[in-house]
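Q: below: sequence and its predicted model.
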Amino acid sequence: MVVPSEQFLSRANLFMQSIVDWEQQLADLKWQDLAGMAQAGRMAVFSIDMINGFCHKGALSSPRVEGIIPAVVDVFQHAHAAGVREFILAQDAHTPESIEFTQFPPHCQIGTEEAENIPELAGLPFANLYQIIPKNSLNAFQGTALDGWLKKQTELQAVIVVGDCTDLCVYQTAMHLKLYANAYNLPLRVIVPANAVQTYDTPVATAQELGIYAHDGDVMHLFFLHHMSLNGIEVVRAIK
């Protein structure tokens, strides 16, 4: 067993402090600066897993994720007001035999209330614009129609990504979009407002008691925001 040295732990603490400092300096983005792209039909909003099973009920529902609902709704409303008409909602819709259930408790199965849109989004007056993308993977582009959709968006200039979880499905989606743009030298802005994404929390003591992996929500949220920024994704505090 490799035991981290004091030097390693000291470096790790310095590194984490640098990420905390980075987060504290995040700036807001203004809707008025995005209006031109929105009005020209060159912007899309991706909502990841904002469904009942992660917000309101079920084994993986989390008060942390539920807490971002107002910010997500705000993004939807302001985006629509700015002229956005592409709303992509990638959502877990697992089959009972999903392999993912060996890693996480059964959740958000096809045809259940857990797999449905949260009412806060479903009730918006422009919900008819939503393109629902059922997914059986953390990566919304695996086994779905999204790759085909993306290849057709030759005029797309910006994508705003909101939802959960910061270090899982949000990360996979934002990185896929950014790496696709990099591969084809496309000037696509991938924007993640930090106030409209979140992840779950499993404290070390709880994990030890249950015999599962610990997952510090604050650390993982912050670390993966930083990692997305490191890869050229625009992480902002909020869009106002």
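A: Sure, I can see it.

Q: can we go C-alpha only for contacts and neighbour counts from here?
A: OK.

Q: which residues of this protein fall in helices?
A: Using DSSP state H, the helices of the chain run over residues 6-24, 35-39, 52-55, 63-66, 69-82, 119-122, 146-152, 169-183, 204-210, 217-230.

Q: what's the closest of those helices to Val190?
A: Val190 lies closest to helix 169-183 among those, at 6.3 Å (C-alpha to C-alpha).

Q: from Ala145, how far out is the closest residue to Cys169 other than its chain neighbours?
A: Distances taken as C-alpha to C-alpha, 6 or more residues apart in numbering put Leu138 closest to Cys169, at 4.8 Å, once the chain neighbours are dropped. Distance, Leu138 to Ala145, using C-alpha to C-alpha, to the nearest Å: 15 Å.

Q: dropping in the other structure now:
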Amino acid sequence: MAKLKPETMDTLARTSLSELQRPHVFVVDMINGFIKEGALSDSYIMHITNPIQDLVKQAHATTFICDSHNLDAKEFDAYPIHCIKDTSESEVIDELQPLVKRLIHKNSTNTFMAKEFQDQLPDLLSQFDDFVLVGCCTDICILHFALSLQTFINEHNLSDKRVIVPMNMVETYDIPEVHSRDKANQTACELMINNGIQVVVME
């Protein structure tokens, strides 16, 4: 669970999948390259696996998102080489692999921009109302996807649609003196709340 300031945690609503309206769960980047191996992996993220497993088992509709790059990816101007296409780094971790029914691959930090997602967006909007984002990293791939999806909803006045981020099912990495896990989680949480995203604790 992403660690937040106590005063922030106290404001988060508690909900369950059964209380949501036509939910679709997106499991973002729970892949080897961010948890088990490679330049951007952090094994600490593994602790959100069990609650994600439980959520996915309850859900009728789920999509797993996998970072997947070619060696010449533009993103590598900003990040170390990671999650190369057709390598183990770009694969869903073994613990969640049996639950994968649908996959989307992305070549940037933002799932919303991926062609596979854009191609599916009209169907997603017609079939689902609540879009639940779980996985990693809270302040990068979760945040970018959540903000873009919420902005799209706002632009088109889709009043029956919601973006929901359970803070007990997202996490980010920690690099001492470079990237503070706790600070990144707190900042991302505040940004999402301030932009109309439903930040919750999912029971």
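A: It's in. Keep in mind it's a predicted model, so treat the numbers as computed, not measured.

Q: what do we get in structure 2 for the residue nearest to Cys169 of structure 1?
A: Taking TM-score structural alignment, Leu138 of structure 1 has Thr109 as its aligned residue in structure 2.

Q: could you do Arg64 of structure 1 as well?
A: Matched by TM-score structural alignment, Arg64 of structure 1 corresponds to Tyr44 in structure 2.

Q: same thing with Leu168 of structure 1?
A: Per TM-score structural alignment, Leu168 of structure 1 is aligned with Ile140.

Q: can you pull the contacts of the nearest residue in space to its match that is not next to it in sequence?
A: Among residues not flanking Ile140 of structure 2 along the chain, Thr109 sits closest, at 6.5 Å (C-alpha to C-alpha, 6+ apart). Applying C-alpha atoms under 8 Å, 6 or more residues apart in numbering to Thr109 of structure 2 gives the contacts Asp67, Ile140, Cys141, His144, Phe145.

Q: reformat these as JSON lines; add neighbour count and distance to Pro122 of structure 2.
A: Output for the contacts of Thr109 of structure 2, formatted as JSON lines (neighbours: other C-alpha atoms under 10 Å; distance: C-alpha to C-alpha, whole Å):
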{"residue": "Asp67", "neighbour count": "27", "distance to Pro122 of structure 2": "22"}
{"residue": "Ile140", "neighbour count": "16", "distance to Pro122 of structure 2": "25"}
{"residue": "Cys141", "neighbour count": "22", "distance to Pro122 of structure 2": "22"}
{"residue": "His144", "neighbour count": "21", "distance to Pro122 of structure 2": "20"}
{"residue": "Phe145", "neighbour count": "19", "distance to Pro122 of structure 2": "16"}
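
Q: quick one: neighbours of the equivalent of Val92 of structure 2 over in structure 1, just the number.
A: Mapped onto structure 1 by TM-score structural alignment, Val92 of structure 2 lines up with Asn117. By other C-alpha atoms under 10 Å, the residues close to Asn117 of structure 1 number 19.

Q: verify the stated contact: Asn117 of structure 1 with Ile48.
A: No. Using C-alpha atoms under 8 Å, Asn117 of structure 1 is not in contact with Ile48, being 10.6 Å away.

Q: I'd like to know how far the residue nearest in space to the middle of structure 1 sits from Gln109 of structure 1.
A: Nearest to the geometric centre of structure 1 sits Val170, at 2.6 Å (C-alpha atoms, centre = their mean). Going from Val170 of structure 1 to Gln109 of structure 1 by C-alpha to C-alpha gives 19 Å.

Q: residues contacting stretch 219-231 of structure 1, please?
A: Contact partners of stretch 219-231 of structure 1, identified using C-alpha under 8 Å, 6+ apart, comprise 19-20, 22-23, 166-167, 171, 174-175, 194, 198-199, 234-235.

Q: 7 Å instead, please
A: For stretch 219-231 of structure 1, contacts defined as C-alpha atoms under 7 Å, 6 or more residues apart in numbering pick out Ile19, Thr166, Asp167, Gln198, Thr199, Val235.

Q: ok, stretch 158-171 of structure 2 next?
A: By C-alpha under 7 Å, 6+ apart, stretch 158-171 of structure 2 touches 1-2, 45, 48, 51-52, 129-138, 146, 150, 153, 197-202.

Q: can you tell me which of the residues you listed end up in strands?
A: Among these, the ones falling in strands (DSSP state E) are Asp130, Phe131, Val132, Leu133, Val134, Gly135, Cys136, Gln198, Val199, Val200, Val201, Met202.

Q: format the residues you listed as a markdown table; extra columns: neighbour count and distance to Asn32 of structure 2.
A: Output for these, formatted as a markdown table (neighbours: other C-alpha under 10 Å; distance: C-alpha to C-alpha, whole Å):
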| residue | neighbour count | distance to Asn32 of structure 2 |
| --- | --- | --- |
| Asp130 | 20 | 27 |
| Phe131 | 25 | 24 |
| Val132 | 21 | 22 |
| Leu133 | 25 | 19 |
| Val134 | 28 | 16 |
| Gly135 | 28 | 12 |
| Cys136 | 25 | 12 |
| Gln198 | 22 | 28 |
| Val199 | 22 | 26 |
| Val200 | 21 | 26 |
| Val201 | 18 | 25 |
| Met202 | 18 | 24 |
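
Q: and of those, the nearest to His24 of structure 2?
A: For these, the nearest to His24 of structure 2 is Phe131 (5.1 Å; C-alpha to C-alpha).

Q: so what does the closest one match up with in structure 1?
A: Under the alignment by TM-score structural alignment, Phe131 of structure 2 pairs with Val159 in structure 1.

Q: ok now do that match, which residues does it touch?
A: Counted by C-alpha under 7 Å, 6+ apart, Val159 of structure 1 has contacts Met43, Ala44, Val45, Phe46, Arg189, Val190, Ile191.
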